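Peer 1: Sequence isn't available, so here's the structure alone:
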């Protein structure tokens, strides 16, 4: 599939990185500091996961140029463009390296250990290191407050990795092989029912000002994590971010009604999405483990059947 490979090639990933980074520094720098929402690192890390490390250079260089352009044109300016680009690329590459190490060590038989390592290594440690470097850079070049930028960076980048890295891992796993990440044709009736109901629930929740209703998309996604394949489940966090994010940014829904600044409301929404993924991820990992074990069991039974002597 030509479009899939185009999206996964260095040029396609760099353009996607530029779009995500430009959107973040344009619409999510509410206090004039670092962006309070950041998804680009999760996108790049999701692509790197499906490439041998010795082939990473074109994707890293292209995304670094994209990051520098976004920062120079719409962010802090050209003085900080290159240092922040290096920090952002380091963050994405570190997340990909840690994912590979913990997957090699724990997957698929120790899924709880894998999930805990994902939270501690990727979601916590990597943003702490990149956040310290980013806040220090902003302080040295522009005399920006260190603690404020450090806090905003950690929240935005940590929640971005938590909510979006598993999604981009699945998407680029399909695109890198020239396949669509959408559900296959034989799964379309089931996918239409599940996704359509989720869209209806999410739109209803974010059209009202009742915060208690926010639990319903979370419960829906958790149930789907335990029962639905990845091709369907991956669409749900994306739809939640698109529908909920647009409605919150436009001033509608339970989060937009909070008496906070727009930046704090968007970070709370990002936290809401991250908690939803945080709750569903262990169930999806356990389901994937059981599917793999069932396939191996069937393959072993078929092998034994083939070796049985004829009566």
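Peer 2: That came through, no problem. A quick note: this is a predicted structure, and the numbers were derived from the prediction, not measured. Numbering: from 1, shown residues only.
Peer 1: Please make it C-alpha for all contacts and neighbour counts, starting now.
Peer 2: Will do.
Peer 1: measure stretch 52-63 end to end?
Peer 2: End-to-end span of stretch 52-63 (C-alpha to C-alpha, to the nearest Å): 17 Å.
Peer 1: buried sites along that stretch?
Peer 2: Buried residues in stretch 52-63, defined by neighbour count with 16 or more other C-alpha atoms under 10 Å: 56, 59-63.
Peer 1: ok, residue 62 to residue 95 distance?
Peer 2: Distance of residue 62 to residue 95, computed by C-alpha to C-alpha: 18 Å.
Peer 1: Then residue 146?
Peer 2: 23 Å.
Peer 1: now do residue 227
Peer 2: Residue 227 sits 28 Å away from residue 95, going by C-alpha to C-alpha.
Peer 1: which one of those two has more residues nearby?
Peer 2: The neighbour comparison of residue 227 against residue 95 (other C-alpha atoms under 10 Å) goes to residue 95, with 27 against 13.
Peer 1: give the contact list for the more buried one.
Peer 2: 45, 121-122, 126 (C-alpha atoms under 8 Å, 6 or more residues apart in numbering).
Peer 1: ok, structure two:
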């Protein structure tokens, strides 16, 4: 029951709107046939646009009944009024169908493409159908020429729907009421002043017929549009249409330059109003989109700054020259300066001098490849003189034309990670018991010396040491004592050799020493010194005193030899030393 009552209410409301709009038809010469300006069609079309499709049937029924009633009241009669109602309602049905099919329900004057579709559907196709029916009726019942009546209807209804449909749509949708409630008091006052200015200028222009000043009202209309948006465009053009229509009907205004034909002057006025609407509404729609975009940008920037200011990561924006345009507050502990003090300075000044080239290359690569992300690690001196590692992810920032205007970087302190990586690297290359480098590092160093020898340089020498009777130490005193002995030998070896010499634990109780650039005499001297020092040392562990000796074999690193060959030669010399009684050195043959 409530649904039925709702539909009846909608039908009555739409019928009343249509009937009142029809009575306001601007045409004092009805005996000429069709009306020059018909307000009811744009009012009905606007009502269909803003209401749900479920209500269209009730709206059209109410409008059809109202059209028949208006025909009787305006003197057309019921017989002629029936086909005229078909033409009036039919053109609106065609218009709303095309309007809906073209998906122009909202923002239908927002772009040039939509304006083109709107004019085609509302101003050409739909009134052409109504004009054909109405002109036939007028020619039959009013003895008027079909062509003249068709032109009058087509121009009047087409321009009327183009010009007035947006205005009625704004009114029926409640947009004006919502704007007034939501607008601040100063904006309301500004709106009243601008609309009053539009009315004053329009009155001045249409109150005289000596000068063609129709261009003057465009200025306050556009100014109102820029300040108030769609509401301003709709209200100001409505004021202009009302004042212009009243003046034209009373033989006033610049339209009198067209002569005494009222139909022609009314058609010209509709063209003028339609042109104003098609100028102001797209501007208003574009301004509305821009304001919405700016609002979203401001909200996005607010969120961005909130995240940036409360993040431990550093957000850094640079211009193309590498100068700081924005930096988050998290920079303060690093630079010892506030973001305001850093704006305009060169970002490279915050980077360790040794890493500035890397950062500069990443900045340039981001500019030259704006779709990619550049990742670079670098060191920076903190305010407290501590040296920390940072990782920067950098992307280019482009404008609306795709041109690069700068870069933005997310920078994170990775000192802990770098420290862990260094620790892992040391663990991978260091013997955990003695602290010496392991076999892998020793082999790499030996390979580098072989490469030097192959290029004509001096390769140096390799010595392989093996602790004598080390198994007996483990068996007699335990593995803890054995581990202590290995650590003591490592300490003695590092104290004897030079800074460039490489001491490594090759495995078990076997050690290797690489003497880069050393001849056999120097390698033999240092190795003998190590052997003698160990032999003269008493190694104490938990009140246990251990005497230990070491045997060694020494081989030169010659050009063309392989690492295996060099180590095998040193091992053979070591076996000779052990076979001759241990605690001695032997040179490879």
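Peer 2: Here it is on my side, so go on. On a predicted model such as this, the values are computed, not experimentally measured, just so you know.
Peer 1: if I line the two up, what does residue 134 of structure 1 land on in structure 2?
Peer 2: Aligned counterpart of residue 134 of structure 1 in structure 2: residue 134 (TM-score structural alignment).
Peer 1: List the contacts of whatever helix or strand residue 237 of structure 1 lives in.
Peer 2: Element membership of residue 237 of structure 1, judged by DSSP states H and E, is helix 235-249. Contact partners of helix 235-249 of structure 1, identified using C-alpha under 8 Å, 6+ apart, comprise 163, 167, 195, 198-199, 202-203, 206-207, 217, 221, 253, 255-256, 262, 265-266, 269, 273, 277.
Peer 1: buried stuff in it?
Peer 2: 235-238, 240-241, 244-245, 247-249.
Peer 1: I'd like to know which of the residues you listed is nearest to residue 306 of structure 1.
Peer 2: residue 235 (39.8 Å; C-alpha to C-alpha).
Peer 1: Let me know the closest of the buried residues of helix 235-249 of structure 1 to residue 186 of structure 1.
Peer 2: Out of the buried residues of helix 235-249 of structure 1, the member with the shortest distance to residue 186 of structure 1 (by C-alpha to C-alpha) is residue 235, at 16.6 Å.
Peer 1: From residue 139 of structure 1, how far out is that closest one?
Peer 2: From residue 235 of structure 1 to residue 139 of structure 1 the distance is 39 Å (C-alpha to C-alpha).
Peer 1: Check residue 277 of structure 1 too.
Peer 2: 33 Å.
Peer 1: which one of the two has more residues nearby?
Peer 2: residue 277 (24 against 15).
Peer 1: got a list of what the more buried one touches?
Peer 2: By C-alpha under 8 Å, 6+ apart, the neighbours of residue 277 of structure 1 are 162-163, 237.
Peer 1: can you redo the buried residues of helix 235-249 of structure 1 as CSV with distance to residue 104 of structure 1?
Peer 2: Listed next are these as CSV, based on distance: C-alpha to C-alpha, whole Å:
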residue, distance to residue 104 of structure 1
235, 26
236, 27
237, 26
238, 27
240, 31
241, 30
244, 35
245, 35
247, 40
248, 39
249, 40
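Peer 1: three-state assignment of residue 297 of structure 2?
Peer 2: The three-state assignment at residue 297 of structure 2 reads helix, by DSSP: H, G, I helix; E, B strand; the rest coil.
Peer 1: And it, how far from residue 535 of structure 2?
Peer 2: 79 Å.
Peer 1: Equivalent analysis for residue 185 of structure 2, please.
Peer 2: Where residue 535 of structure 2 is concerned, residue 185 of structure 2 sits at a distance of 100 Å (C-alpha to C-alpha).
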